[in-house]
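Engineer: Turn this into a structure:
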Amino acid sequence: MDMVILVTLLIVIVGLAFDFINGFHDIANAVATCISTRALKPRVAILMAAVMNFLGAISFTGVAEALTKDIVDPFALDHGEFVVLCGLVAAVIWNLMTWVIGMPSSSSHALIGAIAGASVASAGHFSVLNYSGFTTIIIALIISPIIGFGVGFSIYSLFKWLFRNKKRVKTNRQFRLAQIGTAALQAYAHGTNDAQKTMGVITLALIASGFLKETAGVPFWVQFLCALSMAVGSSVGGYRIIKTVGTKIMRIEPVTGVAADISSLSVIMTATLIHLPVSTTQVIDSSIMGVGTANHKKEVNWRTGKNMLLTWLITLPSAAILAAIVYELSAAVFL
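Structural biologist: Below is the predicted model:
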């Protein structure tokens, strides 16, 4: 088998594996609130989220098409398809490491950082990166959780004012049913943004290896397989991370869960519609913290929040360094 074909095939396989891992790694963020309040049983919530993830992933391609040109020019790289493969392998390794310890790190940061790290290692200089596009992506990744926190704080402050004369128990009872709907929409929003990142990377590899024209969009088979892989991964469920998101940030009630879901899904869907990749993990977790702060800042476990922030900060550079190491070791053997 021709080496280019083999490497491209491996990219598709590893890319789908990344989406599968992303599914059970990140789906916790979409359903943790409704599981922690017992609005849905864990298995039911996860299966619902898997279906909604698939529908979201199959609905959009704008983020994927932006990624194919905004990180790096595949034609500027020697063995561009090999670079993409090393980046994917590094991102998979990082996601598995953070899943083992139950820490909701950003799959988006891991993937984008890994592709950038492998590209720089291959070229030997940073100018290989598309600075304008790469900077836009990084700014979106940094600002989106801040916006999520602010929206969460604002929405729950509005809820507190609207339901100020109602008993808490009655309000929670009313919001428990609504929480099922917001959790479903949350999972849909997750699919619209997260699955597209791998679609973009696979498309990047197909362009670099000459199987697609530079102006070509995301092939439907790539879109379908990425959506299916994430949905199947979602159905497995990331119970370790569900525990962290659902219980260790703050004590979530139906009313606070609905506020957090509405906040995060609105930010994620807005990003999808304007073709910006954001970290769904960061947006969801920061929205929960924003809601908790609006409710009572002492309700938020800031120690968990600090640990999450540290993980978010180190993910992109760590994934980049890991990808550079994977590339150098692999290139010494295969190139």
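
Engineer: contacts, neighbours, all on C-alpha from now
Structural biologist: OK.

Engineer: what are the ranges of the helices in this structure?
Structural biologist: Counting by DSSP state H, one finds helices in the chain at the ranges 3-36, 42-57, 62-70, 80-100, 107-123, 131-162, 168-208, 220-236, 239-243, 254-273, 280-296, 302-334.

Engineer: If I take the longest one and helix 3-36, what angle do their directions form?
Structural biologist: This points to helix 168-208. Put simply, helix 168-208 runs at 180 degrees to helix 3-36, going by axes from the mean of the first three to the mean of the last three C-alpha atoms, to 10 degrees.

Engineer: now swap in the fifth one and tell me
Structural biologist: Relative orientation of helix 107-123 with respect to helix 3-36: 160 degrees, computed using the same axes, to 10 degrees.

Engineer: this one next, for a side-by-side:
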Amino acid sequence: MEHITLLLGIVIITALVFDFTNGFHDTANAMATTISTGALKPKTAVAMSAVLNLVGAFMSVEVAKTISKGLVNEDGIQPEVIFAALVGAILWNLVTWLVGLPSSSSHALMGGLIGAAVATAGLGAVNGGTLVTKVLIPAVAAPVVAGVAAMLATKVTYKLGKNVGEKTSAKGYRAGQIASAGLVSLAHGTNDAQKTMGIITLALVAGGALAPGSNPPVWVIVSAGMAIALGTYLGGWRIIRTMGKGLTDLQPQQGFTAQTSAAAVILASSNLGFSLSTTHSCSGAVMGAGLGRKGGVVRWSTATRMFVAWGLTLPAAALVGAGAELVMRTGDIGVAAVALFLVASCVAIWLISRRQVVDHNNVNEDEPAEAPGVVTTAIAAVTVPPAGTTAAVADEDLKATIPAPAHTTADETPAATAPAV
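Structural biologist: Modelled structure (predicted):
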């Protein structure tokens, strides 16, 4: 193994922590629709996804090369910069997980890296061409392509199934969902696990432990694959609920077409070295499948909050990464301060999440239906809606953070399994 200094070791461990959060944050990409339609039990689904994520991590290193050798210039990048980038990415992952919003772990990582690199070496540290062609364009194109493909596939599926009984059709598509969910999990491993491989490789190059331009060592591939698999197994239940119930109501046919369309987009991008967001692809596919069924709807209030999170991911992570880099310029004291801030923030977010536990036991509870003229008490407690807002925001995690008033209707009452606050 390469010569690893203490600081470099801290950076590698932090990168694996990010990989772990990536796993439970993005489990919903593969398994939300399979869980919501009942094709697989929740724990079985996440276990299957974990194994396939691990397998996928060994299938390609093209995306890892984009991160380690393409996005930022290796010259002048020190391990401290990468540590700062990881701080921004981890915190954004945890914040969006807390509120149950599917956002891109990939863009959080790249945003943190860009912010930290610019803070230490200026705008010239970022390869603008790579950023545009392999990050920004795929970020916009992926949900659109996956959504259109899923919508068309759903329409075709229902037309072909007209002469087949509903129960027979649903049973067949449940089996198809299991297969397509496995394909998405495999695709996730080929794309997202490699981002951590790339960031660790970049750290090893920056720390002088690897020659510039090196590919990820085998031990990096193994450790990154195991970290994302472990995170996947624990399950990001909050985001699974949003993806499976919050965006639209899915039938097995729609779940199958959504997952198959997303997997095709992700696998194609991995082979091309595009650092694609699996979250964007899967979310777009779910919405497309929702629109593809006659009478199907998309809950645009939830989708709008998700779109806002997508837009904030790169700049928010970049600002945190840049701030962490500036603090660490003070030396060892600055590095220690940033590390303590990261640990304290992670603990605080976890403690807040315990107020309303979402796990495999209650992940499939229905979201409240959107109703004109109704604003849930929870969202009112969190933020003041814009003037004229009428749509309810379907988010069980936020809604359950305060007690329901005595006059609350059955649809607005928090689930019975939720602990009292």
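
Engineer: what's the TM between chain one and chain two?
Structural biologist: Scored against TM-score structural alignment, normalised by the length of the first structure, the superposed chains reach a TM-score of 0.95; 330 aligned residues with a C-alpha RMSD of 1.5 Å.

Engineer: And Trp221 of the first structure? What does it align with in the second structure?
Structural biologist: Taking TM-score structural alignment, Trp221 of the first structure has Trp219 as its aligned residue in the second structure.

Engineer: now do Ile207 of the first structure
Structural biologist: Ile207 of the first structure maps onto Val205 in the second structure, by TM-score structural alignment.

Engineer: same deal with Ala110 of the first structure?
Structural biologist: Ala110 of the first structure maps onto Ala108 in the second structure, by TM-score structural alignment.

Engineer: dump the residue contacts of that match.
Structural biologist: Gly88, Ala89, Ile90, Trp92, Asn93, Thr313, Leu314, Ala317, Ala318 (C-alpha atoms under 8 Å, 6 or more residues apart in numbering).

Engineer: mind running it again at 10 Å?
Structural biologist: 22, 85-93, 114, 310, 312-318, 321 (C-alpha atoms under 10 Å, 6 or more residues apart in numbering).

Engineer: how many neighbours does the residue nearest to it when sequence neighbours are not counted have?
Structural biologist: Counting by C-alpha to C-alpha, 6 or more residues apart in numbering, Ala108 of the second structure lies nearest to Ala89, which is 4.5 Å off, once chain neighbours are set aside. The number of residues packed near Ala89 of the second structure is 32, by other C-alpha atoms under 10 Å.

Engineer: Give the equivalent position in the first structure for Ala89 of the second structure.
Structural biologist: Looks like Ala89 of the second structure aligns to Ala91 there (TM-score structural alignment).

Engineer: Surely that match and Leu322 touch.
Structural biologist: Yes: using C-alpha atoms under 10 Å, Ala91 of the first structure is in contact with Leu322, at 8.4 Å.

Engineer: For these two, list the residues in contact with both.
Structural biologist: By C-alpha under 10 Å, 6+ apart, the residues touching both Ala91 of the first structure and Leu322 are Ala110, Gly113, Ala114, Leu316.

Engineer: Could you dump those into a markdown table and include distance to Ala178 of the first structure?
Structural biologist: Formatted as a markdown table, those follow (distance: C-alpha to C-alpha, whole Å):
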| residue | distance to Ala178 of the first structure |
| --- | --- |
| Ala110 | 33 |
| Gly113 | 37 |
| Ala114 | 38 |
| Leu316 | 35 |
